[in-house]
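Engineer: make a model of this:
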Amino acid sequence: MADRAQHPHTTQQAWEETRLETRLMTSAPLIDAQRRFDVCHVGLVLRAVLGVQLVQALGLAMAQETLSQWMWAMGTATVASMSGLLSWLLLVCAAKRLLARLPEWAQWTLPIVLGATCAHGGGRLLEWVGLQPVSPLQHGALACIGALAAAMLLGWLKLRERAQAPADALARLVELQSRIRPHFLFNTLNTAIALVRVDPARAEEVLEDLSELFRVALSDTGARSEGVPLAQEVELARRYLAIEQLRFGDRLRVTWQLDPHCSETRVPPLLLQPLVENAVRHGVEPNDQGGDVTITTRSRGSEVEIRVINSVGAPSRTQGHGLALRNVRQRLRLMHDVAAKLEAAPSPGRFAVRIVLPR
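Structural biologist: This is a model prediction of the structure:
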């Protein structure tokens, strides 16, 4: 098919894009309140443990005269602080759905009271194992410290949750722009028009694929904060590549290597599609001979590895700005924190993107 990317109504297109951007930014989804109590991530637990241990070590160092006294005090205090902290994190994680439905004052009060209770329980544990007697005054101090630590951690979680709102809006904006890019839209519609008379069934398939792409791009990302199955992302990428296959024909050569054990892994919405679009745009479109795109998923114990690899020939007519990669990386960080990573590895003749995330 001829690539009718050029269109005379460029001013109208620009106006439509601006209107859609404004509409998207002003109708950003409401923040999912469960995120503020999502303390189940390994990265967050690690930061909380290290922070408490650092403050505890510095405080005890001021009260002890020798290194041996400090080490003994750290050992006994760690029993109380870690048991209290981990209990608090576990209980908040288990009750995050309930806490998210409570009014704002209760969302503050209950975790703070829970922090005081867990710290008090840590003091009781010291007495129970016979490491150190704890006076009533010390129990009161422990409860106050637990309440203060819970309030500080809860405040940080709320700030983190608010920071996700503009990040989600920006990611949705970039993905929506890629879905409604005029060249792609007009090429697809022109392809469907050309097929209407010679192959109506195929034209209907093209329009169905295009409709599905728009449905996902325009859907409410905030309603899917828990992620979507990887199999759904694979199906969306298949639809996109099926449309591009009609335009490029034999120039676009796609290989799928999919591990069925990865199908139910939860991933951020619109994870794969921008990566395969980049592969087509920069690895296939600029080259007269076309190019190869390989999508691989593989289960590795408690992790899932995703690779998108494309051949590289002539330089792309349009220089990329790395927005797709940055936003995919940002989505992974928001959903999995330090448990997920994205690596881009350019090399002679090919460009590879590798994603590793927990199952």
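Engineer: okay, CA-based contacts and neighbour counts for the rest of this
Structural biologist: Noted.
Engineer: counting neighbours, what do you get for the residue nearest to R350 when sequence neighbours are not counted?
Structural biologist: Nearest residue to R350, sequence neighbours excluded (C-alpha to C-alpha, 6 or more residues apart in numbering): S311, at 4.2 Å. By the measure other C-alpha atoms under 10 Å, the count of residues near S311 is 21.
Engineer: before we go on, could you also do this sequence so I can check it against the first one:
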Amino acid sequence: MKDSRILSAFQELSPGAAERARALAAKRARLARELVYDACQVGVVLRAVLFVQAVVVVAALFGANNWWAWLTQMAVLTGAALPAVLLWLVLTCALKRALGRLPMAGQWVAGGALGALAGLYGCGMLVWMGLLDPAPWLASAASGALVAVILVAALVWRAKARTPAGTTAQLAELQARIRPHFLFNTLNSAIALVRAEPAKAESLLEDLSELFRHALADSQKEVPLAQELELAKHYLTIEQVRFGDRLKVEWAVDERASGAKLPPLILQPLVENAVKHGVEPSPEGAVVRISTQRRGSVVVIKVTNTVPAGTGKPGHGLALNNVRQRLTLLHDVQGRFQSALVDGVFQVRLEIPV
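Structural biologist: Have a look, this model is predicted:
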């Protein structure tokens, strides 16, 4: 599918808007420190455990003369490393807000100190079980501190990937632009309705105003699903005036899913793609269906549209890639994105943790 993100006719920022943008950037810089020790997420825990286990596998090769000696050494080291890394993750997760208030240098020192403490804990576990004699307390503390510093570096990189220039630029581009032809088509529709159906024209302009209000608002890290659905309704109401009976919209909204958190304006490109590649090329039109459903601790969102046979060309998938990347930045491995074209029906499926 081609990239049908909302593009904009407005390229200039007013002085007031520029000032707000600088203030927002400063706010993000202050918040970035708190995000460094966001070690409570499943993806962070999984990667940390796998990294430490990989270190253990390699370390066990030293001094191992055969496979049995290597397995034995690896089992002993795992008995110390696994409890240690889990303790470090629990401590950093519990103390993330307190650590976030420290200067950056203090956060690195605190992370290393907690790593040394975790290393001593792991060593103590082996001593208690009678597997180490004598106990290498100093080596354990140093190893724990070194691994912890590496984990802190990974968390710092992750925090920078979530709130920084790349992600902010993508979101700013999405929010700062409205597709010119969509804007012109909407205004032309409103002009055509002014005399014949003034009330309908007024309603159309109100929907356009609401769409612009969200698209040009200051970016946020996350918004509730209910807000995204409301924005999609405004957009589809506008397009309904243009396409008439060719655009058939079906909604299946689970109110229990309304509180799920999404990156702002993440549904908009999906709905636009459904209209552009489903309705526009087809003289008979198409059905666009948006559904949400809560399944335990997961919310499933689907945007589906019928695709006319033999019309249009496959796009580059830029809008889909944008949505996938932004979803990953917010929810990591807990957020899932899938898209497929089957039997003339294109579906995008998102899974969001609650």
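Engineer: thought the residue nearest to R350 of structure 1 was touching N287?
Structural biologist: No - using C-alpha atoms under 8 Å, S311 of structure 1 makes no contact with N287, being 10.0 Å away.
Engineer: the equivalent of the residue nearest to R350 of structure 1 over in structure 2 and K27 of structure 2: what is the separation?
Structural biologist: Alignment note (TM-score structural alignment): S311 of structure 1 maps to T306 of structure 2. Separation of T306 of structure 2 from K27 of structure 2 (C-alpha to C-alpha, to the nearest Å): 43 Å.
Engineer: hang on, isn't P286 of structure 1 packed against S316?
Structural biologist: Yes - counting by C-alpha under 8 Å, P286 of structure 1 touches S316, with 5.1 Å between them.
Engineer: neighbour count winner among those two?
Structural biologist: P286 (18 against 15).
Engineer: ok, the alignment partner in structure 2 of the more buried one to R242 of structure 2 distance?
Structural biologist: Counting by TM-score structural alignment, P286 of structure 1 lines up with P281 in structure 2. P281 of structure 2 sits 14 Å away from R242 of structure 2, going by C-alpha to C-alpha.
Engineer: then G296 of structure 2?
Structural biologist: If you go by C-alpha to C-alpha, the gap between G296 of structure 2 and R242 of structure 2 works out to 39 Å.
Engineer: do the same with V36 of structure 2
Structural biologist: With distances taken as C-alpha to C-alpha, V36 of structure 2 is found 47 Å from R242 of structure 2.
Engineer: between the two, which has more neighbouring residues?
Structural biologist: Ranked by neighbour count (other C-alpha under 10 Å), V36 of structure 2 and R242 place V36 first, with 24 against 16.
Engineer: ok, that one - contacts?
Structural biologist: K96, G100, V152, L155, V156, R158, A159 (C-alpha atoms under 8 Å, 6 or more residues apart in numbering).
Engineer: count of neighbours near the fourth one?
Structural biologist: Going back to what we said before, that points to L155 of structure 2. Neighbours around L155 of structure 2, by other C-alpha under 10 Å: 19.
Engineer: ok but it is inside a strand, no?
Structural biologist: No - checked against DSSP: H, G, I helix; E, B strand; the rest coil, L155 of structure 2 lies outside a strand; its state is helix.
Engineer: list the contacts for the equivalent of A217 of structure 1 over in structure 2?
Structural biologist: With TM-score structural alignment as the criterion, the equivalent of A217 of structure 1 in structure 2 is A215. Residues near A215 of structure 2 by C-alpha under 8 Å, 6+ apart: L174, Q175, A176, R177, I178, L265.
Engineer: could you measure from the residue of structure 1 positioned farthest from its centre over to M71 of structure 1?
Structural biologist: In structure 1, the residue that sits farthest from the middle, by C-alpha atoms, centre = their mean, is E65; the gap is 47.2 Å. Here E65 of structure 1 is placed at a distance of 11 Å from M71 of structure 1 (C-alpha to C-alpha).
Engineer: cool, and Q245 of structure 1?
Structural biologist: Q245 of structure 1 sits 66 Å away from M71 of structure 1, going by C-alpha to C-alpha.
Engineer: likewise for T255 of structure 1?
Structural biologist: Applying C-alpha to C-alpha to T255 of structure 1 and M71 of structure 1 gives a distance of 58 Å.
Engineer: which of those two has more neighbours?
Structural biologist: Each of T255 of structure 1 and M71 has its neighbours counted (other C-alpha under 10 Å); M71 has more, 15 against 11.
Engineer: tell me the SS of that one?
Structural biologist: Classified using three-state DSSP, M71 of structure 1 is helix.
Engineer: distance of it relative to A80 of structure 1?
Structural biologist: 15 Å.
Engineer: all strands of structure 2, in order?
Structural biologist: 223-224, 247-252, 261-262, 286-295, 298-306, 336-342, 345-353 (DSSP state E).
Engineer: how close does the longest one sit to structure 1?
Structural biologist: When structure 1 is overlaid, strand 286-295 of structure 2 sits 1.4 Å from its aligned residues on average, using mean C-alpha distance after the TM-score superposition for structure 1.
Engineer: outside of that strand, which residues touch it?
Structural biologist: Strand 286-295 of structure 2 has contacts (C-alpha under 8 Å, 6+ apart) with 246-254, 256-257, 274-275, 278-279, 299-308.
Engineer: how far does that strand sit from its chain's centre?
Structural biologist: 20 Å (C-alpha atoms, centre = their mean, to the nearest Å).
Engineer: which of the contacts of V36 of structure 2 ranks first by neighbour count?
Structural biologist: Within the contacts of V36 of structure 2, most neighbours by other C-alpha under 10 Å means V152, with 23 neighbours.
Engineer: what residue in structure 1 is paired with that one?
Structural biologist: With TM-score structural alignment as the criterion, V152 of structure 2 matches L154.
Engineer: any idea how far V39 of structure 1 is from that match?
Structural biologist: 10 Å.
Engineer: swap in Q69 of structure 1?
Structural biologist: Q69 of structure 1 is 34 Å from V39 of structure 1, by C-alpha to C-alpha.
Engineer: okay, the two: which has more neighbours?
Structural biologist: V39 (23 against 14).
Engineer: pretty sure the more buried one contacts V45?
Structural biologist: Yes - using C-alpha under 8 Å, V39 of structure 1 is in contact with V45, at 6.9 Å.
Engineer: what touches both of the two?
Structural biologist: Shared contacts of V39 of structure 1 and V45, counting by C-alpha under 8 Å, 6+ apart, come down to L89.
Engineer: just give the number of residues close to A150 of structure 1.
Structural biologist: The number of residues near A150 of structure 1, taken as other C-alpha under 10 Å, comes to 26.
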